[in-house]
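Colleague: only the shape, not the letters, is given here:
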């Protein structure tokens, strides 16, 4: 008498006999575990493993190598615009003589001065008010809607696509380090001038855009022409802080070079190390500028 064959049971349900096997791993599967495939059936484990592999392979990345975050790709730019507009509305509401109370309290200067309206302002970065190096980048002329209007239009036009390509974290770092670079240049070259506006940080975005286009081997002429016109405007238009524009441009360009030209090996270390180097250099220049005007 021959020996009867042992029944084949589902690997997930040992009490259920089956004649079907997974086309990937060939393990026996019952009707409850079968997942239809292009050819035959697959077990739940193989399907889950394939889904994880597919997700990892297709995960989009930014030009700096980071995974693309979920949600709105322009979220940070929109938030920056919203904050700038909200602060400008506060400036309108608070009012005040001369440049306005908010500008006097949070605008950038190093020593006591008279603003363009002849009002005396005291305090400044040299008096320990270090917050001015950042808060000044969110202030605009309350009596000149064109100031904030032009800056916010440029921030959206230049910043939004750059945020999408760099990723949120790198974009935030680029923006704020550029703002600090702009403040450093102002305190070094014009410590007795009240300076406000987001244009210093925006010039950093201009520099980063030029670096990105060079790295991607795009036609550089459009961005170079636009940048050249803005620099010309900075030096020829009365009341514009060319110091902030140049400082922001230099800082943003250096940060972008570190981010976009970092080698694959230790990419993150090079990117954040170079960003930190520009940040430290900006803070050191701010300290040196304040020291030279402090009695």
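Modeller: Noted; the coordinates are in hand. Remember, it's a predicted structure, so these values are computed and weren't measured experimentally.

Colleague: going by C-alpha atoms from here, please, whenever you check contacts or count neighbours.
Modeller: Noted.

Colleague: tell me where the stretch 51-200 of the chain has strands.
Modeller: 113-114, 120-121 (DSSP state E, counting those that start in this stretch).

Colleague: nearest to residue 290, out of these?
Modeller: Of all these, strand 113-114 sits nearest to residue 290, with 14.5 Å by C-alpha to C-alpha.

Colleague: mean neighbour count, the strands of the stretch 51-200 of the chain: which tops it?
Modeller: Burial of the strands of the stretch 51-200 of the chain is given as mean neighbour count (mean count of other C-alpha atoms under 10 Å); strand 113-114 ranks first at a mean of 16.

Colleague: tabulate the strands of the stretch 51-200 of the chain (JSON lines), appending distance to residue 86.
Modeller: Listed next are these as JSON lines, based on distance: least, C-alpha to C-alpha, whole Å:
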{"stretch": "strand 113-114", "distance to residue 86": "27"}
{"stretch": "strand 120-121", "distance to residue 86": "24"}
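
Colleague: tell me which helix or strand residue 275 sits in.
Modeller: Secondary structure assigned from DSSP states H and E places residue 275 in helix 267-293.

Colleague: run the chain-centre distance for that helix.
Modeller: 17 Å (C-alpha atoms, centre = their mean, to the nearest Å).

Colleague: residues of that helix that come out buried?
Modeller: Neighbour-count burial for helix 267-293, counted by 16 or more other C-alpha atoms under 10 Å, picks out 267-268, 270-272, 274-275, 278-279, 281-283, 285-287, 289-290.

Colleague: ok, which stretches of the stretch 51-200 of the chain are helices?
Modeller: 75-94, 101-106, 132-135, 145-154, 160-166, 168-189, 199-215 (DSSP state H, counting those that start in this stretch).

Colleague: hmm, who's touching the fourth one?
Modeller: The list of residues contacting helix 145-154 from outside it, by C-alpha atoms under 8 Å, 6 or more residues apart in numbering, reads 81, 84-85, 88, 140-141, 197-199, 202.

Colleague: second structure for comparison follows:
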């Protein structure tokens, strides 16, 4: 009896049913066409399996839990914001008086400052710098701060990752402003120095945590403390000290919280607790300055 050879079944790509295909995905065993093939360690995989595999791959992180990134994007953005604020000062000098850090004004003047509801000054003052009308130091103020932010920010952001670095910077800026409010509420202050001192403290804490060569780190810290002493008569030492203490406290949490699935949650909780403390101190001092009114 003559045996008829069965007609071969035509197989098509599962994503493109009109395209004939004879290759299977090594992961899901479905037929895939050349457009859907992705090179794998063995054979080929389909687009969906490659995407699913990428999601399951654990992303590399630093010793502090931050995602490893090649570009210090937050540092670039912060420098850009400071420069834009300085250009706004050049275009309209009244910006300084409107947005610098000021707790309150002496009795007899129109009420203004953080104690009178202008809470935004706690943060906006950290993005302003002395205008050119202050002479050479007016230009040096922003130049020195931006050079320091460039040098410190790239290193600290690379270790902490973008989210933790942003939280550290903003909390350090707020910490500096709050200490100004507590100690010298009638003194107008401005500048990114408080936040930069926070980055300096973070650099020191991280270096100790990583066991880096401490001779150079100690020299850096000595220079930072010397800058703090000099600022006692040159600029706002309260803002510098507040940023230093806040940055150190936040980074200690980043550095010494044990690794594990809840590390990010604990670090975030510490940041929220620090923010809450700064808010409570601000409310308490504002109430004191206004005599409990309004």
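Modeller: Happy to help now that I have it. All of these numbers come straight from a predicted model, not from anything done at the bench.

Colleague: TM between them?
Modeller: Superposed pair, TM-score by TM-score structural alignment, normalised by the length of structure 2: 0.79. Supporting alignment: 280 aligned residues with a C-alpha RMSD of 3.6 Å.

Colleague: excluding chain neighbours, what is closest to residue 19 of structure 2?
Modeller: residue 12 (5.4 Å; C-alpha to C-alpha, 6 or more residues apart in numbering).

Colleague: go on, residue 67 of structure 2?
Modeller: Per C-alpha to C-alpha, 6+ apart, closest to residue 67 of structure 2 is residue 61, 4.6 Å.

Colleague: who's in contact with stretch 220-237 of structure 2?
Modeller: For stretch 220-237 of structure 2, using C-alpha under 8 Å, 6+ apart, the contacting residues are 180, 189, 197, 200-201, 204, 240-241.

Colleague: ok, average deviation of the helix holding residue 275 of structure 1 from structure 2?
Modeller: For helix 267-293 of structure 1, the mean deviation from structure 2 after alignment is 1.3 Å (mean C-alpha distance after the TM-score superposition for structure 1).

Colleague: residue range for that helix in structure 2?
Modeller: Using TM-score structural alignment, helix 267-293 of structure 1 lines up with residues 263-289 of structure 2.

Colleague: and the nearest residue to residue 24 of structure 2 once chain neighbours are set aside, how many neighbours?
Modeller: Closest residue to residue 24 of structure 2 apart from its sequence neighbours, by C-alpha to C-alpha, 6+ apart: residue 31 at 4.2 Å. Applying other C-alpha atoms under 10 Å, we find 23 residues neighbouring residue 31 of structure 2.

Colleague: likewise for residue 37 of structure 1?
Modeller: Quick note: residue 37 of structure 1 (other C-alpha under 10 Å) scores 12 neighbours.

Colleague: contact partners for the residue nearest to residue 19 of structure 2?
Modeller: Per C-alpha under 8 Å, 6+ apart, neighbours of residue 12 of structure 2: 18-22, 31-33.

Colleague: what subset of those is buried?
Modeller: Among the contacts of residue 12 of structure 2, those classed as buried by 16+ other C-alpha under 10 Å are 20-21, 31-33.

Colleague: tell me the spacing between residue 77 of structure 1 and residue 194 of structure 1.
Modeller: 26 Å (C-alpha to C-alpha, to the nearest Å).

Colleague: so where is stretch 147-164 of structure 2 in structure 1?
Modeller: Across structure 1, the stretch matching stretch 147-164 of structure 2 (TM-score structural alignment) is residues 153-170.

Colleague: buried stuff in the matching stretch?
Modeller: 154-156, 158-160, 162-168, 170.

Colleague: report the separation between the residue nearest the centre of structure 2 and residue 19 of structure 2.
Modeller: The residue lying closest to the centre of structure 2 (C-alpha atoms, centre = their mean) is residue 166, at 1.3 Å. Distance from residue 166 of structure 2 to residue 19 of structure 2, counting by C-alpha to C-alpha: 50 Å.

Colleague: next one: residue 71 of structure 2
Modeller: Taking C-alpha to C-alpha, one finds residue 71 of structure 2 at 42 Å from residue 19 of structure 2.

Colleague: contact partners for the counterpart of residue 192 of structure 2 in structure 1?
Modeller: Matched by TM-score structural alignment, residue 192 of structure 2 corresponds to residue 198 in structure 1. Shown in contact with residue 198 of structure 1 (C-alpha under 8 Å, 6+ apart): 136-140, 151, 179.

Colleague: ok so, going back, which strands and helices lie in contact with the helix holding residue 275 of structure 1?
Modeller: With contacts defined as 3 or more C-alpha pairs under 8 Å, 6 or more residues apart in numbering; DSSP states H and E, helix 267-293 of structure 1 has these neighbours: helix 168-189, helix 242-260.

Colleague: so which of the ones you listed comes closest to residue 44 of structure 1?
Modeller: Residue 44 of structure 1 lies closest, by C-alpha to C-alpha, to one member of those: helix 168-189, at 36.2 Å.

Colleague: that closest one against structure 2, how far on average?
Modeller: For helix 168-189 of structure 1, the mean deviation from structure 2 after alignment is 1.0 Å (mean C-alpha distance after the TM-score superposition for structure 1).

Colleague: mind checking how far that helix is from the chain centre?
Modeller: On the basis of C-alpha atoms, centre = their mean, helix 168-189 of structure 1 sits 11 Å off its chain's mean C-alpha point.

Colleague: cool, and stretch 122-132 of structure 2?
Modeller: With C-alpha atoms, centre = their mean, you get 18 Å for stretch 122-132 of structure 2.

Colleague: go on, stretch 150-169 of structure 2?
Modeller: Mean C-alpha position of stretch 150-169 of structure 2 versus that of the full chain (C-alpha atoms, centre = their mean) differs by 5 Å.

Colleague: and the end-to-end length of stretch 56-74 of structure 1?
Modeller: Stretch 56-74 of structure 1 has an end-to-end distance of 24 Å (C-alpha to C-alpha).

Colleague: show me what counts as buried in that stretch.
Modeller: 62-66, 68, 73-74.

Colleague: out of those residues, which is nearest to residue 36 of structure 1?
Modeller: Closest approach between the buried residues of stretch 56-74 of structure 1 and residue 36 of structure 1, by C-alpha to C-alpha: residue 68, at 31.6 Å.

Colleague: is it correct that that closest one is in contact with residue 62?
Modeller: Yes: shown here, residue 68 of structure 1 and residue 62 form a contact pair, counting by C-alpha atoms under 8 Å, at 5.9 Å.

Colleague: so what sits against both of these two?
Modeller: Common neighbours of residue 68 of structure 1 and residue 62 (C-alpha under 8 Å, 6+ apart) are residue 167.

Colleague: this completes my enquiry, with thanks.
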